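Novice: got a predicted structure here, sequence first:
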Amino acid sequence: MTEERKTGRHPPPGPHIPRERADPGVAVRRAALEILLRVENGGAYADVLLGSRLPQFAEADRRLLTRLVLGTLAWRGRLDYELERLARRPLGEVDPVVLEILRIGLFQLRFLDRIPKHAAVDTAVTLAHEHRRSRGAHGFVNAVLRAASRRAIALPPRSRDEFGYLAIKWSHPRWLVERMVEWFGAEGAEGVMAANNEAAPTAIRLNLGRGGRDEILARLERDGMEVASLGRFPETVILKGAPRFDSESFRAGLFHVQSEASQIVARLLAPARGATVADCAAAPGGKTTHLAELVGERGRVVGLDRNLAGLRVARSVAQRLAHSNVIFVQADASSELPLRNQSFDSVLVDAPCTGLGTLREHPELRWRLRPEDPARMSRVQAAILSNAAAHVRPGGAIVYAVCSLAPEEGSAVVDGFLERNRDFVLDTEPPGMAEIRDLIGLPGTIVLRPDRGGFDGFFAARMVRR
């Protein structure tokens, strides 16, 4: 999980946006503008803000709002390349509110075929009229977007600067394009970047401690949720559309929203029924409660995290899912932990990371991260893994996982750990792996990519203590 999202910090409010009015088309775009301004200028996270705004809209408008926000963020680099040429001025000279209105409008023109061009332009002009900082720029907004509706700006020649071309085509910062080509080759990098700009599937985890799968699925259907497909494990379900957080099945703790890749990581740990497990980076509680279900009522899970707000969220998740076999402790795993050495059957380290594997859900991260961040995070991750491993009993297992595609944060951390700790080895025959055997690459490790199977990008390794 990303370092920032592990902390549970909340950004300050963004600029004032007028209250919503009757026109639903303008209201959706007004909400998108408000969210994007807070993300771009206030350090907020789009998914958190969307979660608070979506209940205010009808189902179709929820889908549009989500698409506008996440799509505009994902394609920002490509949009800005066009806008600078259409506006004929550096975008640094354009007011941030005006720029965000232009991005929303251009995104619709380029990527939302079902929205008429005139609607994309007219609603953008309306937003410019409404906001006090853009009121005088409505003519400029109209001119730029009408020009965009008549012609598209061509991409630069690939032969002149391949990295620059790929950065604009797939809307990723240049440094990240260079790294991905290094990691995956040019063709693989394009596949990953293309997938990063698509919507992530909506995965949930059924709480099978509260009922059988068929029974819970029937209740989800009664609550208006439609199943698109079943996952690799009995508890994994992919929804068509968004989950209903206002539903009785959610309040009753019958499911929890959790990506399929995240569920695979908990399954890779494979704790036995009745086992004692430590989750050393427990917030916001998804994997912790998954482990609690896997070990059963006679097992015990200790969830540790340095962030008290994150632990409170995790505790509320455990309470809603009715898991009484979880204990939460505030502790920083990058330092010595308040646990007895070699006292746990299984330990999970879902380490704080750059989040480079989650750019579909969190497209803003690509514009916030810096080239030095993977190496910086790897030092923190190495310390956490070393401290956590001290509490694995002989014969026990530890899983190290990051939702990042950077080798510095994944295989390099594990290689360094194994070199320093000769009593640990990669588990070449993890138990109960029939469902995910095809995902295991090098013995004991899993690398997931968004362009292969639709998973979030994850690295995970299972090691055992001899």
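Specialist: That came through, no problem. Every value quoted in this text rests on a predicted model; they were computed, and no experiment measured them.

Novice: CA only for contacts and neighbour counts going forward, please
Specialist: Noted.

Novice: residues near L86, how many?
Specialist: 18 (other CA atoms under 10 Å).

Novice: so which residues make contact with the helix or strand containing it?
Specialist: If you go by DSSP states H and E, L86 is part of helix 76-87. The contact list for helix 76-87 (CA atoms under 8 Å, 6 or more residues apart in numbering) reads 90-91, 102-103, 106-107, 144, 147-148, 152-153, 167-173.

Novice: swap in stretch 138-158?
Specialist: Outside stretch 138-158, the residues that touch it by CA under 8 Å, 6+ apart are 82-83, 85-87, 98, 101-102, 105-106, 109, 117, 121-122, 124-126, 128-129, 164-166, 168-169.

Novice: now do the helices in the stretch 1-150 of the chain.
Specialist: Remark: helices assigned in the stretch 1-150 of the chain by DSSP state H, counting those that start in this stretch are 3-7, 24-42, 46-53, 59-74, 76-87, 96-111, 117-130, 138-150.

Novice: second structure follows, compare the two:
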Amino acid sequence: MRLHRNLCFAVVDGLMLIFNEGQYADKVIQQLLKRDKRWGSRDRAFVAETVYDIVRWKRLYAEIAEVKEPFDRDNIWRLFAVWATLRGIKLPNWSYFESTPTRKIKGRFDELSKIRKFRESIPDWMDELGEKELGKDIWTKEIAALNEQADVVLRVNTLQISKDKLQSELFDLDIETEFMPEYPNALKLKERTNVFQTEQFKNGMFEVQDASSQLVADFLDVEPGMRVVDTCAGAGGKTLHIASLMDNKGQIIALDIYANKLHELKRRAKRNGIFNIETRPIESTKVVKKLYDKADRVLIDAPCSGLGVLKRNPDAKWKLQPEFLDEIKKTQQEILQQYSRIVKPGGKLVYATCSILPSENQKQVEDFLTSELGKEFTFVTDKKVLSHKSGFDGFYMALLKKKD
């Protein structure tokens, strides 16, 4: 591979924003890809994947390069040199790469790879917490899996098209996909490509949604004609899936504290041809109280650490702090206490997170069930999805039923 100056500059500029200004990697990459209209798909892929790679392996590369944060521009070039050397890419004769100790880089990599926190490039506290909650063996496998690049998975909008037909139409566009037996509405891309430019996407025939995330709507056990409340709907990936499982019949009320996310949900619903979703921003406690004892099904896709989705959000490793985890656990229990009251007698509730930590998952459900409000519910079943077993995001979901 030959390195091109303008692409490498884009990578370095992006890393400066992510590491030194705390900007989100996905937003930075979106901006970088608009930088030069002459870039082809290979150029754009190089910029996006190299930025994500260096973000993912920041701690390991910084240790090898012997640089510390905050990184100046020269430090970022040294990280880039480590990335290129470890991939066997010949460094061009540029001033940034003068005196790069190629052999020393490989030796340091071999040495540091024996220590998990460096090998998997994670903060000390996260490594200790993962081992404490999951045990050494599972944590070692899980964090390795979470450092792999995420597959691109589509969820077919069965209101608009069948899975077979969508696969065939994408094949005609040279986009090859494969079926996934355990995920009834999923197609996995064989190679990464920009599917958002296709007419099929623009016409609402599919959404991009990780396979693990697609399990949640099925777990809720919805039927056409029900009243369903999605309490932390966000931009509505799971809401849209629920709507398709309900054949666009019945009522889905999508709640969120962020009105702008609900605007995005409305836009997506229109594109998907879905009209049984009503959005309600939570501007006061009244919004939730009005729904007490009214819903057949309630989904609480709770805010969480996001440790199960590090594949697609590698910068979360560096943004997440232990104090945030303490706070989010309190929030999770408060949400369970408040939103569970929306379930009507005989109705069902799903509590879900994209975390792999039992303290955010099983422990929250246990604490809820032993509380005064929780005594009205019975535990039905739960599902723990670990990335090293599934190959997809880490997830948790628990199904509870409210007594009649």
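Specialist: Nice, I can see it. The structure displayed is predicted, hence computed values, not measured ones.

Novice: deepest of the helices of the stretch 1-150 of structure 1, which one?
Specialist: Greatest average neighbour count among the helices of the stretch 1-150 of structure 1 goes to helix 96-111 (a mean of 22), per mean count of other CA atoms under 10 Å.

Novice: centroid residue for structure 2?
Specialist: In structure 2, the residue lying closest to the centroid (CA atoms, centre = their mean) is V309, at 4.1 Å.

Novice: list the buried residues of stretch 448-459 of structure 1.
Specialist: 448-451, 454-459 (16 or more other CA atoms under 10 Å).

Novice: restricted to strands, list those residues.
Specialist: Of the buried residues of stretch 448-459 of structure 1, the ones assigned to strands by DSSP state E are 448, 458-459.

Novice: centre of the chain to stretch 349-359 of structure 1, how far?
Specialist: Stretch 349-359 of structure 1 sits 8 Å away from the centroid of its parent chain (CA atoms, centre = their mean, to the nearest Å).

Novice: can you tell me the distance between the two ends of that stretch?
Specialist: 21 Å (CA to CA, to the nearest Å).

Novice: could you give the residue range in structure 2 aligned to that stretch?
Specialist: Aligned by TM-score structural alignment, stretch 349-359 of structure 1 falls on residues 300-310 of structure 2.

Novice: one more: stretch 198-212 of structure 1?
Specialist: Mapped onto structure 2 using TM-score structural alignment, stretch 198-212 of structure 1 spans residues 148-162.

Novice: what is the end-to-end distance of the matching stretch?
Specialist: For stretch 148-162 of structure 2, the first and last residues are 30 Å from each other (CA to CA).

Novice: which residues touch K261 of structure 2?
Specialist: With CA under 8 Å, 6+ apart, K261 of structure 2 has these contacts: 234-236.

Novice: quick one: map it onto structure 1.
Specialist: Superposed on structure 1 with TM-score structural alignment, K261 of structure 2 falls opposite G310.

Novice: need the contact list for the spatially closest residue to its match that is not a sequence neighbour.
Specialist: Once flanking residues are discounted, G310 of structure 1 sits nearest to A283: 4.9 Å by CA to CA, 6 or more residues apart in numbering. Going by CA under 8 Å, 6+ apart, A283 of structure 1 touches 6, 304-305, 307, 310-311, 313-314.

Novice: residue ranges for the strands of the stretch 351-466 of structure 1, please.
Specialist: 392-402, 424-426, 445-448, 458-465 (DSSP state E, counting those that start in this stretch).

Novice: which elements pack onto whatever helix or strand F163 of structure 1 lives in?
Specialist: According to DSSP H and E, F163 of structure 1 maps onto helix 162-169. Packed against helix 162-169 of structure 1 by the contact rule (3 or more CA pairs under 8 Å, 6 or more residues apart in numbering; DSSP states H and E) you find helix 76-87, helix 174-196.

Novice: could you redo these as CSV and give each row distance to R420 of structure 1?
Specialist: CSV is the format used below for those (distance: least, CA to CA, whole Å):
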stretch, distance to R420 of structure 1
helix 76-87, 42
helix 174-196, 25
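
Novice: relative to I384 of structure 1, which of these is closest?
Specialist: Closest approach to I384 of structure 1 among those (CA to CA): helix 174-196, 24.7 Å.
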